[in-house]
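next input, structure requested:
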Amino acid sequence: MLSELFEGEIVHVRSTPVRRRFVHRIGMIGLDLDEWGTAFRGHACWGHGFPRIWSIRRRDHLGDRSRPLRASVEERIRSLGGSAPAGRIMLLTMPAAFGFAMNPVSFYFALDDSGTPSAVLAEVNNTPWGEQQCYLLDPRSPSAMTPAIGKAMHVSPFLPMELSYGWRLNWESDRLGIVLNCLSADDHPVLAVSLDLKRIPWSAAALRRWTRRHPLPGWSAWAGIYFQALALKRRGVPFHPHPRSRMPVAALRKET
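You can find the predicted model right below:
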């Protein structure tokens, strides 16, 4: 089995207009897309939709749900200027639990023959608007942080649209780390988000332990997001409503 389990924490550090830091415990699934339909075989409570209690659902991710997810990921990478992946693709995401899924961001790692990422597709979802935007990242960038990518979708009402994203990936045999820096128009840090995960080899026993420790991943993320939103509002952080206009597709592709 090439799929993996992940456990760790996500840390948010806001620098302006107020300083705030919070840590959230998190569990994620690293599903090899070629094992879609087989990874959960033999696990009665796991699958890819109803009536399973925990599931990774096709409809929660990019593209036409009638097509295989791998085909949609390959197409999106090509449309953003990348090369079609020839090797494995791993989806890093939180599963739905009791019919509810919430993934602020999922990642698709296109792996080369050595198992090293050659491209990373970040699938960003906003709440509660139900919109989705993908960003193509180059993990082989010569700098520690990938070149900044212009923000193309409203995500948090406590962050303006005039931001750019810088990413850094730490891919190791036993750990996975991802850092996102939100930068202002003059390149000053506004928010840093770091994901630090321990890799756990896939097995029936490991999946049972993971499920006991993370029974409600989406619900936990939802509660954490809205609790922090309330805290920011109470501290007077400016509120940015959802913009009515969207960045032109041509401009988005140029930036990505």
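
could you use CA atoms for every contact and neighbour count after this?
Fine.

show me where the stretch 51-200 of the chain has helices.
When assigned using DSSP state H, counting those that start in this stretch, the helices of the stretch 51-200 of the chain occupy the ranges 69-79.

now the lengthiest helix in the chain: buried residues?
Of all the segments of type helix in the chain, defined by DSSP state H, the longest one is helix 217-234. Under the neighbour-count criterion of 16 or more other Cα atoms under 10 Å, helix 217-234 has 217-219, 221, 225, 229, 232 buried.

and what of stretch 198-213?
Within stretch 198-213, the residues scored as buried using 16+ other Cα under 10 Å are 198-200, 202, 207, 210-211.

and what of stretch 129-149?
Within stretch 129-149, judged by 16+ other Cα under 10 Å, the buried ones are 132-140, 145-149.

of those, which is the nearest to Leu183?
When the buried residues of stretch 129-149 are compared for distance to Leu183 (Cα to Cα), Ala148 comes out closest, at 8.3 Å.

just give the nearest non-adjacent residue to the closest one, would you?
The shortest distance from Ala148 to any non-neighbouring residue, by Cα to Cα, 6 or more residues apart in numbering, is to Gly166 (4.5 Å).

one more sequence to fold, the one below, so I can look at both together:
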Amino acid sequence: MELLYLVGSIIWNSLISCTLSLLLPFQILLRQGLSCLSSSWDGDGEGLTLYEGIVWHQRRRPIQHSFEYKVRYALIDLDRSSHLLSSNHLSADEARKVAGTTGTVRLLTIPPSVGYEQNPLSLYYCYELESSTSTLKKCIAEVTNTPWGERVSFVFNPNSDVAAKSLHVSPFMDMEGNWKMKATIPGDDLSVIITVQHPDLGEYFCAILRAQRVSSSKVPDHMLFFWLMPHKVAVWIYWHAFKLWWNNIPFVQHPRYTNPAYREEAASRDKMINCCKAGDFKTSGLCPRDDRNVTTHQFSWTDAKWPWS
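You can find the predicted model right below:
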């Protein structure tokens, strides 16, 4: 059933994107003749920074498999450009409430293009006001899987953090293990590093984003800059999933069919991780009875709006 749904969604999105691509030149001409922009995410340049770079994936076990592809991202100041986004993402105030910060919120994401949006990971950079300066304090990860259309969000420390794996993001990975994450402050360049630490396979997977800022003077039109970018990400995901299947990597069914309590188990593992970081982890593998002071990542699971962002 999921395979049929996936095939149907690919065909439907292809038709929509082809139609909108044919209309794109007319939309650009219309935008150039108007003082206000018609795009649902694009703006007049205020609060919008463009980045171009490379995403690199490496799987070390049970076989060696790696690939990379070019990506283009938008870094959006949600306080200045909240009108640029659809309801698929948090507002600046919502992000501040979740992260417990008081300063600027910037969202790193791939904007929708010709009717389609594909973001395996979007990041909110949440700053804290300290005297006359603003310091990056927390990040919110927004992880979306495909083709299941699910999303999990949680706050993490950008300097370095570890969280329990809380979403079935690949049909070739089980739910065991942790995500280790690190994100640099966006400037002329940025980087995001995520590794998967597995109890049996060790640190067997790594994903790295490295990108450089692109001058807006070099981009004649933002719609052209991001044209088919979400589609290219989806193609790379499905193509390399096919190659893993072709190489006989065991297929892992979504845990909702085999273990409906997988979310609760992920939250429990995360609590143990944070007990370890707090120095309160017992040799029995349990937190102390009074674990009210243990801070967990507070995962929030939702359904992503289709087609998945």
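
quick check: TM-score for this pair?
The TM-score (TM-score structural alignment, normalised by the length of structure 1) is 0.78; 220 aligned residues with a Cα RMSD of 2.2 Å.

need the counterpart of the residue nearest to Ala148 of structure 1 in structure 2.
With TM-score structural alignment as the criterion, the equivalent of Gly166 of structure 1 in structure 2 is Lys180.

and for Lys151 of structure 1?
So Lys151 of structure 1 corresponds to Lys165, using TM-score structural alignment.

rewinding a little: distance from the longest helix of structure 1 to structure 2 after superposition?
When structure 2 is superposed, helix 217-234 of structure 1 averages 0.6 Å from its matched positions, counting by mean Cα distance after the TM-score superposition for structure 1.

on that earlier part again, give me the neighbour count for the match of Lys151 of structure 1.
The burial count assigned to Lys165 of structure 2 is 23, neighbours taken as other Cα atoms under 10 Å.

that one touches Lys180, doesn't it?
No. If you go by Cα atoms under 8 Å, Lys165 of structure 2 and Lys180 don't touch, sitting 9.3 Å apart.

show me what Met247 of structure 1 lines up with in structure 2.
Using TM-score structural alignment as the criterion, Met247 of structure 1 maps onto Arg263 of structure 2.

which residues touch the spatially closest residue to its match that is not a sequence neighbour?
Among residues not flanking Arg263 of structure 2 along the chain, Ser166 sits closest, at 6.4 Å (Cα to Cα, 6+ apart). Ser166 of structure 2 makes contact with 152, 175, 263, 266-267, 299, according to Cα atoms under 8 Å, 6 or more residues apart in numbering.

against Glu150 of structure 2, how distant is Ser166 of structure 2?
Ser166 of structure 2 is 11 Å from Glu150 of structure 2, where distance means Cα to Cα, to the nearest Å.

next one: Glu142 of structure 2
10 Å.

cool, Arg72 of structure 2 as well?
Arg72 of structure 2 is 23 Å from Glu150 of structure 2, where distance means Cα to Cα.

what does Leu90 of structure 2 give?
To Glu150 of structure 2, Leu90 of structure 2 is 16 Å away according to Cα to Cα.

repeat that for Glu46 of structure 2.
Distance, Glu46 of structure 2 to Glu150 of structure 2, using Cα to Cα: 31 Å.

list the buried residues of the longest helix belonging to structure 2.
Longest helix in structure 2, counting residues (DSSP H): helix 2-32. The neighbour-count check on helix 2-32 of structure 2 (16+ other Cα under 10 Å) flags 13-14, 17, 21, 24, 27-28 as buried.

so what's the aligned residue in structure 1 for Glu128 of structure 2 up against?
Counting by TM-score structural alignment, Glu128 of structure 2 corresponds to Asp112 in structure 1. Contacts for Asp112 of structure 1 (Cα under 8 Å, 6+ apart) come out as 85-88, 118.

let's see it at 7 Å
Asp112 of structure 1 makes contact with 87, 118 under the criterion Cα atoms under 7 Å, 6 or more residues apart in numbering.

how about Trp56 of structure 2, what's its match in structure 1?
Matched to structure 1 by TM-score structural alignment, Trp56 of structure 2 sits across from Val11.

quick one: the strands in structure 1?
In structure 1, the strands defined using DSSP state E lie at 4-14, 20-32, 46-47, 54-55, 89-93, 96-97, 105-111, 117-125, 132-137, 149-150, 164-171, 175-183, 189-201.

who are the packing partners of the third one?
Other elements packing on strand 46-47 of structure 1 under the criterion 3 or more Cα pairs under 7 Å, 6 or more residues apart in numbering; DSSP states H and E are strand 54-55.

how about the last one?
Strand 189-201 of structure 1 makes packing contacts with strand 4-14, strand 175-183 when contacts are defined by 3+ Cα pairs under 7 Å, 6+ apart.

dump those to JSON lines, plus mean neighbour count and distance to Val73 of structure 1.
Output for those, formatted as JSON lines (neighbours: other Cα atoms under 10 Å; distance: least, Cα to Cα, whole Å):
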{"stretch": "strand 4-14", "mean neighbour count": "18", "distance to Val73 of structure 1": "19"}
{"stretch": "strand 175-183", "mean neighbour count": "18", "distance to Val73 of structure 1": "20"}
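
nearest to Lys254 of structure 1 among the ones you listed would be which one?
For Lys254 of structure 1, the closest of those is strand 175-183, at 18.7 Å, according to Cα to Cα.

the closest one maps to which residues in structure 2?
Counting by TM-score structural alignment, strand 175-183 of structure 1 corresponds to 189-197 in structure 2.

now the strand or helix carrying Tyr257 of structure 2, how far from the centre of its chain.
Per DSSP states H and E, Tyr257 of structure 2 falls inside helix 255-258. A distance of 23 Å separates the centroid of the chain from that of helix 255-258 of structure 2, by Cα atoms, centre = their mean, to the nearest Å.

equivalent analysis for stretch 105-113 of structure 1, please.
Relative to the centre of its chain, stretch 105-113 of structure 1 is centred 11 Å away, using Cα atoms, centre = their mean.

what does stretch 185-204 of structure 1 give?
Centroid displacement of stretch 185-204 of structure 1 relative to its chain, using Cα atoms, centre = their mean, is 9 Å.
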